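Chemist: Need a 3D model of the following:
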Amino acid sequence: MFLIQDKETLNSCKENVITDGQFILHYPDIFKIFECLQKFFPEQLISESAAVALECENSIPSIIVLLYLLEKGYSFLLLPKEVKTSQQLDSQQPIPRFCRYRLRAESLTEEGKAVSLEDPNSFLQILKNEEWIDCDRGKNYAGKKLYMRTSGSTGTPKIAVHSHANVLSNSLNCVERLSLKGDDRVAIPVPIYHMYGLGAAFLPSVAVGASIDIQKGANLLRYLQREKEFNPNIAFMTPIFCETLLKGRKSSRAYKLTVAAGDRIREDTFGKYESHFGCLVKLYGSTEMGVIAAANPEDSLEVRLQKVGLPMSGVQMRVEENQAETNDTIGELWCHHKYGFDGYVDADGMPKHENQDSQDRWFRTKDLGRIGLDGYIEVLGRCDRSVNRDGLLTIFSDVEKAIETIEGIESVVVESHGESQRGKGLIAYCVLAKGTNISEADIRASCFNILPKRAIPDYVLIVNSLPMLPNGKVDRQKLIAMTDKQEEMNLIRR
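Modeler: Predicted coordinates:
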């Protein structure tokens, strides 16, 4: 198989399973289903030269098709599974014009019965893309390609292109750094159509033949039920889900390892989580670069708390100094990844040249950080999440950490909006803990005691919850839109 490349690993994992709670799939069964798909695809006139789009969710039918496309060397784009409502039965989001077909794998038939995995006609829909154009991709990024959309958390989503070979090498990097083994039982409650869920969690787990529980639409109750039935010893989570589990689980439980990636994880959450559930490591990466760095489970708690770890094999990092900062060890992180992406394409599959983001194969991460003398990387936040105020650099994550120490604050996100007397304006969006009764004015008044003047937010806005993207990151564009709406209604107060 694409990932399991030696017979010893394949033989050792024969009794291991991949499950979604509905289907239980043993590794040898994968090859039987591949044989069925190998007959089905030619019948549908889908050649290996055709680029396709796969609507992918955390389900066995979806991952079977995903693994088959990798195994047979198809070029394909991963998309989230489209959710249909009774009012929108015929709606579907447009796919790029270079994708000739849209593939949609279902777990249930129209009659509500479980599909047969050995009958592709029962679980796999093939939809022609009416906007398809016959572009010559051979002149662009030739070979077996995986296309992935960036999250769009800081701008318009792009389509990044990866070779299958680099996807494999990226996955094996994770196997080595995280010490994944064939006898591990891995819970994946994060979407596998994102690079974190796919390249750091799912594919590395498949590579060692581990048992895997892929969870669709995971929430606390569903996760705890699946945890009880599957009994995982490794889990891949977002920081938000780590906090949810910490608050919602009444008893401690020892995991061999929990991996967290996405937004910043609070220091108090990190310590409490580790005391209740065992070793927690951070993982750092992007859609374009795959996994850039990760902590070693053997690193000390202090190191894992402050750093994201050493660069992965084949990765070099450098810091481009920020002239506004007196400490010249802080600056923008640039990455050279041997197994990174090939570039971006547009909707027609034609290369898009983002010169400002790439120089001589060095990729601009747009993250602010520092690299220690020992090579360990510390990520301080997005570059666009820091501004000059009173002529000095103000990093939003530092402001957030300080505000989180105020009693009654459950979580906070700081963003720049408008102008102020000190420079760029700052807004703090605060979610209050249950039973807390403090005002926006109270929070801002407390900021004067814990922050330097330049870092005190100009406005504080209490919100019921933070809008989230499917990958577990805060949807900052929605927060800004929320601010604009509030300004129009004159509800923002000093």
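
Chemist: use CA for all of it now, contacts and neighbours both
Modeler: OK.

Chemist: The residue nearest the centre of the chain and R104, how far apart?
Modeler: Centroid-nearest residue in the chain, with Cα atoms, centre = their mean: Y196, separated by 4.1 Å. Remark: distance between Y196 and R104 (Cα to Cα, to the nearest Å) = 21 Å.

Chemist: again with R185
Modeler: Using Cα to Cα, R185 is found at 28 Å from R104.

Chemist: Over to K72?
Modeler: Going from K72 to R104 by Cα to Cα gives 18 Å.

Chemist: Next, the structure of the following sequence, for comparison with the previous one:
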Amino acid sequence: MGRDVQAGRLMTPKTFPDRLRALAALHPERPALTQAGLSVSYSELDHAADYLAQSLAEAGAKADTRVILMADNSAAYLAAAVAIWRTGAVLTTLYASSLPDEVAYALENSGATLVVADSRAAALIRRLEGHPPVQILDDVELFGPSATVQTKPNTPAAEVDPAALALICYTSGSTARPKAVMHSHAGLLDAADAYAAVWHLSASDRTVVCLPMAWAFGLVTTSMATLVSGGEVLILARTKPDLIIDAVSRLRGTFLAGVTTMFVKLAERLEELEVQPNMSSLRLCISGGEPRNEPVFARWTALAGCPVHDVYAASECFPAVTYDPHQDPVPVPGSSGKVAPGAQMRIVDDAGNDVPSGQAGEALWRGPAHFLGYWKDPEQTRKVLTADGWYRTSDLVSVDERGYVFVQGRLSDMIIRGGSNVSPAEVEGVLNAHPSIRSAAIVGLPDEHYGEQVVAAVILQPGTRLDAEDLRKYCATRLAGYKVPGEFIPVDSLPVNPRTEKVDRRALKASLSKEGSLA
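Modeler: Next up, the predicted model:
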């Protein structure tokens, strides 16, 4: 598999579009994508990508140009990504929920000469002054019963250097401006292959993809990793619990990936249902992007019959840390797994020296998809790369004697109380295990005596009342005194990033400060 014959010679595809071509030749009728009743075979996906590539090339897409793709998850989205690559242009992804000023910034920053968008995104872009030409992406046109997809004969794809820039991915914005992460063709394919190998993905897998395909987690880690394995992608445009449950119970999804918050909502929804759906097709669940919530994962496992393993990576470098579910059928509580095959990790102190085994420090990575830098931002690129090329994660982690990695939190999220560091993830892990707590988030707010105070925003279990003293005593038996929250604030919900579904600590901190809860 993965070998193609061109010009009378046997070759190994070194880019994802070439791999898709080889798979379409080997298994033309095999289902590749399923979406709301629409089924797309490998040959149909390959053919649609050629059709779009031809259209985009005629509109000016070519090597060294950037083409923005802004749309909800769909079969057409994946076809468009491949099409952009086949023209030799650089795929430049934007979240479909991006605001006008974010889109305007990306258009100016990328210098994109063409935009491919669904109808909703196209309407926004066309309201912006000086926008480039926009092509509408339409699933029905490409794959519907009356599709008129035709390609001109003998229209070859552009010759693409595997080392060339393939992707500019605008992050979800933990900084004032989203960072534009650059990856090569070879790096993306290597990452997809690495995930497929460590998770043992195969042609029998049906992967539920509800994460945005504008995020590497949705595009490469799940969708591309499934397709390079000959599997089928079950596409959802939203991370709505009912849609996900249906994709597993009715469509028999085998692999589900998401963030911790998604599994919280799924567990809650399953507990609400009078008749439990059949989730027995699931063989692999992966959570990433947020600290583990072991009590929720235990509830999910009891309801769905499949444990939640972990993946720990960054848009800049992946894969990095995850589980091989065959070697570890049950995840180690609190751990993100082990360093993935093909990846490397160092743990260093503030001076950049490797720390002793078992000691916490900043994680540095090298991996199959090691980013090429930030587009038009050499200064920021230098800040996150060491002199010898390691990616600085800004995460505090430790590794036990068996090689399991434990993430203690973002260095930028650390609360400094009286000169001592407090990891929000550690405190959250303790609180989430309390029987009255459904979910908790920890932030630091100003304190005139100690610099910062540890504050817990908590969602209570139904039918329970906040007992701050009980929670304080509970934490005091499990945490050092300076880590125990000084305030417990009940909330109905926690703010989340609308693109990634991660808890938005900055928004929570601003909300609590604005409400004057600690005045």
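
Chemist: Can you tell me what the residue nearest to the centre of the first structure aligns to in the second structure?
Modeler: Structural correspondence for Y196 of the first structure with respect to the second structure (TM-score structural alignment): F217.

Chemist: Ok, G331 of the first structure next?
Modeler: Match for G331 of the first structure (TM-score structural alignment): G361.

Chemist: and if you look at V291 of the first structure?
Modeler: Using TM-score structural alignment, V291 of the first structure sits opposite P319 in the second structure.

Chemist: By how much does whichever strand or helix holds that match deviate from the first structure on average?
Modeler: In the assignment (DSSP states H and E), P319 of the second structure maps to strand 317-322. Here the mean offset of strand 317-322 of the second structure against the first structure after fitting is 1.4 Å, by mean Cα distance after the TM-score superposition for the first structure.

Chemist: and that strand, what does it pack onto?
Modeler: Here strand 317-322 of the second structure touches helix 185-198, strand 308-314, strand 338-339, strand 361-366, strand 369-370, going by 3 or more Cα pairs under 8 Å, 6 or more residues apart in numbering; DSSP states H and E.

Chemist: again, 7 Å this time
Modeler: helix 185-198, strand 308-314, strand 338-339, strand 369-370 (3 or more Cα pairs under 7 Å, 6 or more residues apart in numbering; DSSP states H and E).

Chemist: Can I get these in a markdown table including mean neighbour count and distance to Y323 of the second structure?
Modeler: Shown next, in a markdown table, are those (neighbours: other Cα atoms under 10 Å; distance: least, Cα to Cα, whole Å):
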| stretch | mean neighbour count | distance to Y323 of the second structure |
| --- | --- | --- |
| helix 185-198 | 23 | 7 |
| strand 308-314 | 25 | 6 |
| strand 338-339 | 22 | 6 |
| strand 369-370 | 26 | 18 |
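
Chemist: closest to L45 of the second structure out of those?
Modeler: helix 185-198 (17.6 Å; Cα to Cα).

Chemist: so where in the first structure does that closest one end up aligned?
Modeler: Aligning helix 185-198 of the second structure against the first structure (TM-score structural alignment) gives residues 164-177.

Chemist: Tell me, how many residues neighbour the counterpart of N16 of the first structure in the second structure?
Modeler: For N16 of the first structure, the aligned residue in the second structure is P31 (criterion: TM-score structural alignment). Residues near P31 of the second structure, counting by other Cα atoms under 10 Å, number 20.

Chemist: Now P31 of the second structure: closest residue in space that isn't a chain neighbour?
Modeler: In this structure, P31 of the second structure finds its nearest non-sequential neighbour in S41, 4.2 Å apart by Cα to Cα, 6 or more residues apart in numbering.

Chemist: Identify each of the strands in the stretch 351-494 of the first structure and give its residue range.
Modeler: Taking DSSP state E, counting those that start in this stretch as the test, the strands found in the stretch 351-494 of the first structure are 351-352, 358-359, 362-371, 377-382, 386-389, 392-395, 409-420, 423-432, 459-462.

Chemist: got those as a markdown table, with distance to C36 of the first structure and mean neighbour count columns?
Modeler: Listed next are these as a markdown table, based on distance: least, Cα to Cα, whole Å; neighbours: other Cα atoms under 10 Å:
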| stretch | distance to C36 of the first structure | mean neighbour count |
| --- | --- | --- |
| strand 351-352 | 35 | 16 |
| strand 358-359 | 42 | 14 |
| strand 362-371 | 41 | 20 |
| strand 377-382 | 46 | 21 |
| strand 386-389 | 53 | 20 |
| strand 392-395 | 54 | 19 |
| strand 409-420 | 49 | 17 |
| strand 423-432 | 51 | 21 |
| strand 459-462 | 55 | 20 |
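
Chemist: check contacts around the counterpart of the residue nearest to P31 of the second structure in the first structure.
Modeler: Residue pairing (TM-score structural alignment): S41 of the second structure is matched to H26 of the first structure. By Cα atoms under 7 Å, 6 or more residues apart in numbering, the contact list for H26 of the first structure reads K14, E15, N16, V17, I18.

Chemist: Among these, which one has the most neighbours?
Modeler: Each of the contacts of H26 of the first structure was scored for neighbours by other Cα under 10 Å, and I18 scores highest at 24 neighbours.

Chemist: Please report the distance of it from K181 of the first structure.
Modeler: Separation of I18 of the first structure from K181 of the first structure (Cα to Cα) stands at 15 Å.

Chemist: Excluding chain neighbours, give the residue nearest to D400 of the second structure in space.
Modeler: Of all residues not flanking D400 of the second structure in the chain, G358 sits nearest, at 5.2 Å (Cα to Cα, 6+ apart).

Chemist: Now go through the contacts of H26 of the first structure and say which are in strands.
Modeler: Those of these mapping onto strands are V17, I18, per DSSP state E.

Chemist: Quick check: the farthest pair among the contacts of H26 of the first structure?
Modeler: Pairwise across these, and taking Cα to Cα, the largest span is found between K14 and I18, at 11.1 Å.

Chemist: circling back to that earlier point, thinking in terms of the whole chain, how far from its middle is the match of helix 185-198 of the second structure?
Modeler: Distance of stretch 164-177 of the first structure from the chain centroid (Cα atoms, centre = their mean, to the nearest Å) equals 16 Å.

Chemist: And for stretch 106-121 of the first structure?
Modeler: Here stretch 106-121 of the first structure is found 29 Å from its chain centre; the criterion is Cα atoms, centre = their mean.

Chemist: List of residues touching that stretch?
Modeler: I33, C36, L37, F40, P61, S122, F123, L124.
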